[in-house]
Each structure stands twice: as structure tokens, then as C-alpha cells.
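> My questions concern the predicted model and sequence given below.
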Amino acid sequence: MRLHVADHPLISHKLAVLRNKETASPTFRQLVDELVTLLAYEATRDVRTTEHPISTPVTDTVGVKIADPQPLVVPILRAGLGMLEGMTRLVPTAEVGFLGMQRNEETLEVATYANRLPDDLTGRQCFLLDPMLATGNTLVAAIDFLFERGAKDVTAVCLIAAPEGIKVVEEHVGDRLDVNVVVAAVDERLNEQAYIVPGLGDAGDRLYGIVD
């Protein structure tokens, strides 16, 4: 597994505003969108391309275009939806699938409750979107889900991560170079409730409000 922490002043600034508990949902959503677009530049660094002949106003030349099959962007519901537009803005030709995964707050086990993905992902580059890499269990389950369907490589884009979660993913995937994790920051730790510290709270609630 390869971990990339996007160390950039603009990312750090936006993340600090995102963490502030006084930041309202509309601003929170906007900042998540902006942060994901910045992270997407790093996440798509190794996206596959193919040569493509073009004609400029001056002469014929050869450029590149994103290769087929097109990348697949997979937000993990529901919080990952808040990251979707920021990612597809940068890769508008990407296709979009959805995974609904829910963590049991007592056992911390992950259950898949929704799946809107092709059955065959052979040769596809996939980008998982999930704001928080906390225990790592959700991300591990999602990575397995994609590889079991033939995905070529998987890059996870997260806003923040806990060291414990990174360790879980690393131990699960080993030294596979086809698994990448791109984050804006690695925080201190998890607390007793498996929330990231200092974190930013529940990303889904802060994006969309609390649903009873």
C-alpha cells in the first residue's frame, strides 16, 4: 500500500476551517468539495492514458487522453456523496458507482446495505471516496469488494485518517502497489468511540444534518 499525505498550505487552511465546530453545513459542504478537487490531483497522478492524435491551429501532434475502460468513482454512502462532485469535476469522463456501508457502533463491524456497481470491474481503475479513515474496517471491506469484481487498482481518497486505521489497511493489503490512500492529514488517534481525534466530528451529520 502506498500512502500519500497531501501537504499543501491551501489544504491545511481549508481543513482547519472544516474542523471548526462552528462551521455551518453549507460552508462545510463547499470546503469538502474544494478539498476533494485538490486531493484528486494527487489521487489521479497514475491514471492510465493513451496517445491520441490531435491537430492544433499550427500543426498535427500527439496528445493523450484517459484510457478505456474509464475510471470508476465510488463514493461510500452516505458521507462519500459529499466528495463526489469534487472528484468528477476533475475527471468528468469517469463513471460513478455507489457502495452503501454502515459501521455497527458497538461491534465496529461493517455491513454492506447497498451496491450499485458493475458485476465485472476487470481492468478498471477505481477511486473510493470516504471522508474518514477511522478504524479502517469500512475501507478494507470496500477494497475487497472492488478487487473481488476484477478491479485493476484502487485508490482511496479521504479527508483525514487515524494511524490505527492506516495500520489496519496496511496489514490487510500488505505491500500491494495497486492500493493507494490519499489523505489531507493523519490525525493523532482514535478515541474510545472510534472517532478520530482531533477529527472533525461525524462527516455525514455535518454534511447533511442529523437524521434520526
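Everything's here; your move.
> For the rest of this, base every contact and every neighbour count on C-alpha atoms.
OK.
> What number of residues are in the vicinity of the residue nearest to residue 105 when sequence neighbours are not counted?
Using Cα to Cα, 6 or more residues apart in numbering and skipping the chain neighbours, the partner closest in space to residue 105 is residue 193 (7.7 Å). Residues near residue 193, counting by other Cα atoms under 10 Å, number 9.
> Okay, one more to line up with it:
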Amino acid sequence: MVTVVDHPLVQHKLTIMRKKETSTAGFRRLLREISLLLCYEVTRGLEITYERIETPLEPMDAPMLEGKKLVFASVLRAGNGLLEGMLDLVPAARVAHIGLYRDHETLQPVHYFFKAPSDLGNRLVIVVDPMLATANSAVAAIDKLKEEGATNIRFLCLLAAPEGVERFTQAHPDVPVFTASIDDRLNEKGYILPGLGDAGDRMYGTK
């Protein structure tokens, strides 16, 4: 299942991020802001329990999140841009880091780091990576999390390509995808078009 978050604020901020003249500082700020809005959508439907509390006026049964803390799994390095804003919204979440980079010749993912909280099988894991392009890295990240015991996983990205969505949903049909846009296509180098360039480079000012 793929959910496109078409909220006007999300789309407005995404348009500014796409502009090539947007500065590194501006891009980073917008990514943090848009991640708050996307986090709101990807956490919709979390399980709720009720707790007896005292307001200043009277007691009530008030809703609270149920179960163990969420895990936000950031696909390094660009995933950290989404991660920071999401932690503003859910500061108690646990964090996993998945080190992957794309070989520019083969476009295949290369693992170099993995660190995650224990008992992933008892937690909702939300994987964050700005781009779902070829989906090779995203599929590899989900493969690793499942190997480590995760069973309840959602994937959040800023942009997706149709090719990436197809590959991802074939590989992991049980993992819902949330994105702000499904763009037109991939180019011959595996970049999303029209896209916004390399999210990591634009966020950190590297080339």
C-alpha cells in the first residue's frame, strides 16, 4: 500500500525544496519541517490505550499511546534529515541507523553499518530515507530489519519513482509506503525525475 501525503503544506514546502536555487540552509530547514508533517501521517493509526488522569477540573479517561516505544530507522546519511524532525514530534522514540550507500556503477546497495534497539519484533519500526528511487537500498534496509526480528514496519520517504515503488512493493508487500510525491521516472543514473537532486548533497552542502 502506498500513501501519497498531498496536504497543501507538504506540497508547498516540497516545491521550494525542488528549486535548484534553494540554499543548503533552506533545504535543511524545509526537510525538518516537512518531516514533522509526514511523521503525523505515518504514525496515524497507532494503538491507543486509556489512562485515568486528573485535569484541573475533574478526573477523566484520557488517550495515551499503547505499547513499546517506536523505532525510527534512518538509512544513512540522508535519512537523518527526516529523522531530526520526526524526533521533535516523538522525542521518546528509539533510533536505529542503517549504513548503506549506492554503488554508482552497479546501483546496488553496499552495507557498512547497522545499530538498532533490542526486541525489534515488539516495536513499530518506521524506516526513513528521502528518496525511493531504484528501491535497492530501501529493500536492503527492510531485509536487514526483518533479519533482526522486525515484523511491523512502515517506510517513509520524501519522493518516490514509479520504478522504485513497483520494486519495493514486490519485495515487501507487507510494508506500507508513505511519500509526499510519486514523480515521473528514473534517469539512466538512477536519479528521480523531476526530483530535487541528491538529497544528501543538498542537505549537507556536499557534491
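Good, I have the coordinates. Remember, it's a predicted structure, so these values are computed and weren't measured experimentally.
> circling back to that earlier point, the residue nearest to residue 105 of structure 1 matches what in structure 2?
Aligned counterpart of residue 193 of structure 1 in structure 2: residue 189 (TM-score structural alignment).
> And residue 208 of structure 1, by the same measure?
By TM-score structural alignment, residue 208 of structure 1 lines up with residue 204 in structure 2.
> looking at it, that match is touching residue 24, isn't it?
Yes. Residue 204 of structure 2 is within contact range of residue 24, at 6.7 Å (criterion: Cα atoms under 8 Å).
> Spell out, range by range, the helices that occur in structure 2.
For structure 2, the helices defined by DSSP state H cover 8-18, 24-42, 79-89, 136-147, 162-171, 199-204.
> Who are the packing partners of the first one?
Same thing as helix 8-18 of structure 2. For helix 8-18 of structure 2, the elements it packs on are helix 24-42, strand 177-182, judged by 3 or more Cα pairs under 8 Å, 6 or more residues apart in numbering; DSSP states H and E.
> and the ones you listed as a markdown table, adding distance to residue 61 of structure 2 and mean neighbour count?
Output for the helices and strands packed on helix 8-18 of structure 2, formatted as a markdown table (distance: least, Cα to Cα, whole Å; neighbours: other Cα atoms under 10 Å):
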| stretch | distance to residue 61 of structure 2 | mean neighbour count |
| --- | --- | --- |
| helix 24-42 | 23 | 20 |
| strand 177-182 | 32 | 22 |
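> Export the ones you listed to JSON lines and append columns for distance to residue 108 of structure 2.
What follows is the helices and strands packed on helix 8-18 of structure 2, written out as JSON lines (distance: least, Cα to Cα, whole Å):
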{"stretch": "helix 24-42", "distance to residue 108 of structure 2": "26"}
{"stretch": "strand 177-182", "distance to residue 108 of structure 2": "21"}
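> Report the central residue of structure 2.
residue 128 (2.3 Å; Cα atoms, centre = their mean).
> so who does that residue touch?
If a contact means Cα atoms under 8 Å, 6 or more residues apart in numbering, then residue 128 of structure 2 has 72, 73, 74, 75, 79, 80, 82, 83, 155, 156, 157 as its contacts.
> what does the third one align to in structure 1?
Alignment note (TM-score structural alignment): residue 74 of structure 2 maps to residue 75 of structure 1.
> Name the nearest residue to its match, ignoring sequence neighbours.
The shortest distance from residue 75 of structure 1 to any non-neighbouring residue, by Cα to Cα, 6+ apart, is to residue 129 (4.4 Å).
> so who does the match of residue 208 of structure 1 touch?
24, 28.
> Can you report how many residues lie near residue 57 of structure 2?
Neighbour number of residue 57 of structure 2 under other Cα under 10 Å is 6.
> What sits closest to residue 39 of structure 2 if chain neighbours are left out?
Residue 39 of structure 2 sits nearest to residue 86 (Cα to Cα, 6+ apart), 5.9 Å away.
> ok, the one you found touching residue 41?
No. Here residue 86 of structure 2 does not reach residue 41: they are 11.2 Å apart, not a contact under Cα under 8 Å.
> How much space separates the nearest residue to residue 36 of structure 1 once chain neighbours are set aside from residue 10 of structure 1?
Using Cα to Cα, 6+ apart and skipping the chain neighbours, the partner closest in space to residue 36 of structure 1 is residue 86 (5.2 Å). Residue 86 of structure 1 sits 15 Å away from residue 10 of structure 1, going by Cα to Cα, to the nearest Å.
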